[in-house]
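>>> what follows is a predicted structure for the sequence shown.
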Amino acid sequence: MMIVGRAFSGFSTGMVYPTAPVYLAELSLPENRGFLVGLKGLMNTLGFFAAGWVGYAGSFAHGDLQWRVPLATQIPPALCLAIMTIFLPYSPRWLAMRERYDEAKKVMYSLHHHRGSDVVENEFAEMCSQIQHDSERKKKSNFLNLFTRQYLRRTLLACLTVNMMKLSGSNIIQNYQSIMYNSLGYEGQTVLLIGALYGFMAVIGQIINVFFVADHWTRRVTVISGSYCLAVLLAVLTALSERFPDGSNPAGSRAGVAFIFMFAFAYSFFFNSVNWVLVAEIFPLDLRGVGVGFSVFTQSVTAIWLSYAASIAFDEISWKFYFVFIACNLFAGTIYYFFLPET
């Protein structure tokens, strides 16, 4: 039953993940697109934050309640989300593509009426013109177009961008942080408490991103500086883990935890939302849906093999596994610097 439930959960996540950034990109204006996708990232970090505290609270329960209660707490948010989606508007682009022009214009007025009717009418006309152009191109477009010479660079950059959300080390730290805290000398419920506080740092980083980074820094500058920043933080964490492996030095252990917390903050500050904006903007409109979908597919494959490899790596080489993510971040930052154009 647990395996079936996880399968349904994974399937559902696979539908939502590529759809949400495309939907937000089609509803938002260019000047606030980063802000709206940043709110998506904020909801993600709030979810991780809540999950950490639920896990910590569950540690005080006894027997099967230790895992049944945390699982049950996922039901109310999922039900709320399902109910709220009923009230979401259709994407005006999706409506116009199906020649439901009156509905599309109504949605645009409801979203952008503050800009004035003339502006909305011009945007609607431009959207319809673009859809007409894309429909003519789409007759010749298909999934294989992602791998043609014209679009291969975009496809590779999009895949790199979303895969670096895993290869940066964020998911490994999120999923295996209890092992990391054990390596620094912490045990028992203290590990769960530290994990819950880790989620708080991610929330703070995402809030700052939403209001001060998302639509104020360029996408390119954000991912380049973020990649190198994460590499530096992981390098310091690696040195601390090597120098104080058994928790014999309390100050060293606390410093290790501090750098894990700083990593959570920096990842949310730089990466948690801008990557999705980049992927949505990097493809032309006629390939956006399939391009984002393929990118998320490669990300899911990376998450599977990385989760499998991580359990073995931590047993065999412990903190030396961090070198993999340091190298990945340095590699990504360099690729972004030389090959990623500003969207």
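Sure thing, it's come through. The structure presented is a predicted model; accordingly, all values stated were derived computationally and were not measured.

>>> going by C-alpha atoms from here, please, whenever you check contacts or count neighbours.
Fine.

>>> following the host helix or strand of residue 127, which helix or strand shows up next?
For residue 127, the host element (DSSP states H and E) is helix 117-138. Going down the chain from helix 117-138, the next helix or strand is helix 152-167, by DSSP H and E.

>>> which residues touch that following helix?
146-147, 171-172, 271-272, 275-276, 278-279, 282-283, 291-292, 294-296, 298-299, 302-303, 325, 328-329, 332, 340 (C-alpha atoms under 8 Å, 6 or more residues apart in numbering).

>>> the helix or strand following it packs against which elements?
Next in sequence after helix 152-167, counting helices and strands by DSSP H and E, comes helix 170-183. Where contact means 3 or more C-alpha pairs under 8 Å, 6 or more residues apart in numbering; DSSP states H and E, helix 170-183 is packed against helix 189-208, helix 250-270.

>>> and the ones you listed: which comes nearest residue 177?
helix 189-208 (7.0 Å; C-alpha to C-alpha).

>>> want to compare, so here's the second one:
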Amino acid sequence: MSAKIETIFSGPALRVNEALDHLPKIYNVYFIASISTIAGMMFGFDISSMSAFIGTDSYLNYFHSPSSTIQGFITSSMALGSFFGSIFSTFVSEPFGRRLSLLTCSFFWIVGAAIQSSSQNRAQLIIGRIISGVGIGFGSSVAPIYGSELAPRKIRGLIGGFFQFAVTLGILIMYFISYGLGKINGVASFRIAWALQIVPGLCLFLGCFIIPESPRWLAKQGKWEQAEFIVSKIQAHGNREDPEVLIEISEIKDQLLIEEAAKNVGYATLFRKKYIMRTFTAVFAQIWQQLTGMNVMMYYIVYIFQMAGKSGNANLVASSIQYVLNVVCTIPGLFVLDKIGRRPLLIGSALMMAAWQFGLAGILATYAVPWTDSPSDSVTIKIPKTHIPASNGAIACSYLFVCAYAFTWGVGIWVYCSEIWGDNRISQRGNAVSTAANWIMNFAIAMYTPSGFKNIDWRTYIIYGVFCVAMATHVFFGFPETRGKRLEEIGQMWDEKVPAWRSASWQPTVPLVSDAELARKLSVEHNEEKMFEEDSNTDDERR
């Protein structure tokens, strides 16, 4: 079905991309990544713009103090839209290219933000958030792929982590904007904040006109000259004879041959005996990322600090510190994954997150008292002002949890899920399935958490702490190490059923050709092709 769609729209797709190429292009890979990952920044904007206002009087009065169930659905409706957006993104990304998908992302985001900012009731707010979510679904599915297809191999992990960094940066920027606008008395506070979400949408829309198309997508359309030009501009300042350029073009050719062979590979293939453990691992990697409880700390940070006894400006300032820590701790995560490895970081941080969740639950269980006149239906307990050290301890546990998450599970899972398949024939469909699992869990957790706070208060953190212990156990026994391994080596590991705890020291039975040897071979072949073309041209002239 997908192949038929691509064939039908091949001509229109190329015309659309030609229309996007009228303006000069910027080929700096960091600039390109900063534009494409605005899609991640939008997700961060959404988190902050909701979490900053759900505890304010203007929001509660205008939307008639939503119950815990209704507030859960308002918050989670964005993730619901993202689930569907991520599924449908392939029907735009494959036939029409990555840039048009990013333009689609910006379109839905802008429309959704406009609807939210003009909301007259809960239903309109929910509809606006669902539409914005569709845009985020497109962006979260396409932006990481686009970055990996353009980035030089040596920094592909770094560029891949830009998406998560953009999410954390968006959370921080929008939170401070919302903090300032929160000083406005009345509905203008949240209306202006939600309207300002249009700005990153416009930046992404305009940015798509000055960044190049994915060379892999162009090669798939038969535009090899243009694909080679873009690769050479990004990786070697236009030098098409550079070894890295030759290797990259060779890999693109190999990739297209694999995709040609994979046309009959469907989603059912993921669940065959050969691939089912890879599918299980990738899907659970995304599920566990959500079950850490991080989105509880992000979406409902105001509720958490209300339980800790903070209110008004004190609550907002304490929340902003958490968002700053989230950004700061994400930065080393972009580098440390390739230094230490995936498994040690994921296991160690999961156990640390469990400790801070249990610590937060213990403090609230010991010092919190019932809060009968709480302004929120979801917050039923708080630590009284007579126990300030306990309040500070609860906030410290929240801060330490975010630090443990940000540089490991936050950045690492997106990188890990792109590496784990070991077979390009199934990676695209596999990533779609695992990303969909992430969004549906995001929806479930955002939906459940307010009711959880209302009904079992501090015990909610016990549940997430247990999940963190479970995920550490699963990583130890079921997540093989992928650091420093090529795609073919990862595939060999799965085929040989190497135990996960031995995967870091495992070596392939059939050594692969080194990059230097491959570059020399490709350079010779490229020169031979050029000599053949020159001889052919000379013969033509003689005739």
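Sure thing, it's come through. Quantities reported herein were computed from a predicted structural model and do not represent experimental measurements.

>>> circling back: only whichever of the contacts of helix 152-167 of structure 1 are buried, select them in ChimeraX.
Here is the ChimeraX command that picks out the buried ones among those, judged by 16 or more other C-alpha atoms under 10 Å:
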select :146,172,271,272,275,276,278,279,282,283,291,292,294,295,296,299,302,303,325,328,329,332,340
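
>>> equivalent range in structure 2 for stretch 196-203 of structure 1?
On the basis of TM-score structural alignment, stretch 196-203 of structure 1 is assigned to residues 320-327 in structure 2.

>>> tell me the average deviation of the matching stretch from structure 1 after fitting.
With mean C-alpha distance after the TM-score superposition for structure 1, stretch 320-327 of structure 2 departs from structure 1 by a mean of 0.9 Å once superposed.

>>> again, but for stretch 244-260 of structure 2
With mean C-alpha distance after the TM-score superposition for structure 1, stretch 244-260 of structure 2 averages 2.1 Å from its match.

>>> so that stretch corresponds to what in structure 1?
Aligned using TM-score structural alignment, stretch 244-260 of structure 2 spans residues 119-135 in structure 1.

>>> quick revisit: save the helices and strands packed on helix 170-183 of structure 1 as CSV, and put in mean neighbour count and distance to residue 9 of structure 1 too.
Output for these, formatted as CSV (neighbours: other C-alpha atoms under 10 Å; distance: least, C-alpha to C-alpha, whole Å):
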stretch, mean neighbour count, distance to residue 9 of structure 1
helix 189-208, 21, 22
helix 250-270, 21, 24
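
>>> and the residue mapped onto residue 405 of structure 2 from structure 1, how close does it get to residue 12 of structure 1?
If you follow residue 405 of structure 2 across to structure 1 using TM-score structural alignment, you land on residue 267. If you measure residue 267 of structure 1 against residue 12 of structure 1 using C-alpha to C-alpha, to the nearest Å, the figure is 25 Å.

>>> residue 126 of structure 1: neighbouring residues, count only.
For residue 126 of structure 1, the count of nearby residues is 12 (other C-alpha atoms under 10 Å).

>>> before we move on, what about residue 3 of structure 1?
Applying other C-alpha under 10 Å, we find 8 residues neighbouring residue 3 of structure 1.

>>> same check, this time on the one 10 residues further on
Under the neighbour criterion other C-alpha under 10 Å, residue 13 of structure 1 is assigned a count of 12.

>>> kindly report the same for residue 213 of structure 1.
20.

>>> that one pairs with which position in structure 2?
With TM-score structural alignment defining the correspondence, residue 213 of structure 1 maps onto residue 336 in structure 2.

>>> could you check which residue of structure 2 pairs with residue 297 of structure 1?
Match for residue 297 of structure 1 (TM-score structural alignment): residue 436.

>>> buried set for the helix holding residue 127 of structure 1?
120, 124, 127-128, 131, 134.

>>> which strands or helices does it pack on?
The contact analysis (3+ C-alpha pairs under 8 Å, 6+ apart) places helix 117-138 of structure 1 against helix 92-97, helix 101-112, helix 285-316.

>>> I would like the residues contacting that helix, please.
93, 96-97, 105, 108-109, 112-113, 285-286.

>>> please indicate which of those residues are buried?
Buried by 16+ other C-alpha under 10 Å: 93, 96-97, 105, 108-109, 112, 285-286, out of the contacts of helix 117-138 of structure 1.

>>> next, count neighbours for the aligned residue in structure 2 for residue 306 of structure 1.
Applying TM-score structural alignment, one finds that residue 306 of structure 1 aligns to residue 445 in structure 2. For residue 445 of structure 2, the neighbour count with other C-alpha under 10 Å is 21.
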